[in-house]
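Participant: Build the 3D model from these lines:
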Amino acid sequence: MHLALWIAAGFLATVALVGGLSKSFIPRQKLAAAHGGGWTGDVGDGFVKSLGALELLAAAGLILPAALDIAPVMVPVTAVCWVLLMIGAMITHGRRREFPFVGLNLVYLSVAVFLAVGRFGPESFS
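Facilitator: Predicted structure coming up:
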């Protein structure tokens, strides 16, 4: 179980890192032209950059606290925050009728729930 939770954290951290880097450094107009990125055309640059920063923080929060043994409780807290972010993403893609992305976000949400429950519960770092 411990290994599965580390794999889940690594997977989500990778997803968050890629998403955060793209939202932080790729121009919003280019993101809006990409498949699944049309929603960025409906919001401002600041919002997209803020989401990018949050995703970069999530990538760090899913791995570093446990790896460095500094406040490892932040791993499941970050996973819960990722759940909330994915709910927002699912609502956004659902409103745009981008249902494959709703499904993808549901997968990410499920992995985050698994991580949060596992790290708050039977496989906590304490």
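Participant: When you work out contacts or count neighbours from here on, use the C-alpha atoms and nothing else.
Facilitator: Will do.
Participant: Specify the local secondary structure of Ala16.
Facilitator: helix (DSSP: H, G, I helix; E, B strand; the rest coil).
Participant: Second input sequence below; structure requested for side-by-side comparison:
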Amino acid sequence: MNVTLWIAAGLLAVVALAGGITKTFVPKEKLAEAPGGGWTARASVGFVKTLGVLELLAAVGLILPAVLDIAPSMVAVTALCWVLLMVGAMITHLRDGDGKFIVLNLAYLALAAYVAWGRFGPEPFTG
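Facilitator: Purely as a prediction, here's the structure:
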């Protein structure tokens, strides 16, 4: 189970890193033209960039606390926060009628819920 939790956290970290880099460094106008990015046209630049920074922090929080053995319980907390972020993403895509992105966000939510459950429960990091 520990291995599958690491794999799930790693996959989520890659997704968070990619999304974070995109939202932080790609101009909002270009994001709005991308598939699933229509919501950015209605959001402020500051909001989009803040989401990007939060996703970058999530990428770090899903891996580094455990690797460095500095507050490794933050992996579970980060995964729980990712669940909340995905709920918001699904609501946003539902409003836009982007059904395929809702399914994708649901998959990310399920992975994050698995990591949170596993690290809070049966496979916590012990220091």
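Participant: Alignment lookup: Val83 of the first structure to the second structure.
Facilitator: Per TM-score structural alignment, the equivalent position to Val83 of the first structure in the second structure is Val83.
Participant: same thing with Arg96 of the first structure?
Facilitator: Match for Arg96 of the first structure (TM-score structural alignment): Asp96.
Participant: Number of residues surrounding that match?
Facilitator: 14 (other C-alpha atoms under 10 Å).
Participant: Repeat that for the one 10 residues further on.
Facilitator: Applying the criterion other C-alpha under 10 Å, we find 17 residues in the vicinity of Leu106 of the second structure.
Participant: If you count neighbours, what's buried in the host helix or strand of it?
Facilitator: Element membership of Leu106 of the second structure, judged by DSSP states H and E, is helix 99-120. Going by neighbour count (16 or more other C-alpha atoms under 10 Å), the buried part of helix 99-120 of the second structure is 101-102, 105-106, 108-109, 111-120.
Participant: And for stretch 13-29 of the second structure?
Facilitator: For stretch 13-29 of the second structure, using 16+ other C-alpha under 10 Å, the buried residues are Ala13, Val14, Val15, Ala16, Leu17, Ala18, Gly19, Gly20, Thr22, Lys23, Thr24, Lys28.
Participant: which other helices and strands contact the helix holding Leu106 of the second structure?
Facilitator: helix 2-25, helix 74-96 (3 or more C-alpha pairs under 8 Å, 6 or more residues apart in numbering; DSSP states H and E).
Participant: on that earlier part again, surely the match of Val83 of the first structure is in contact with Ala113?
Facilitator: Yes. Applying C-alpha atoms under 8 Å, one finds Val83 of the second structure in contact with Ala113, separated by 6.3 Å.
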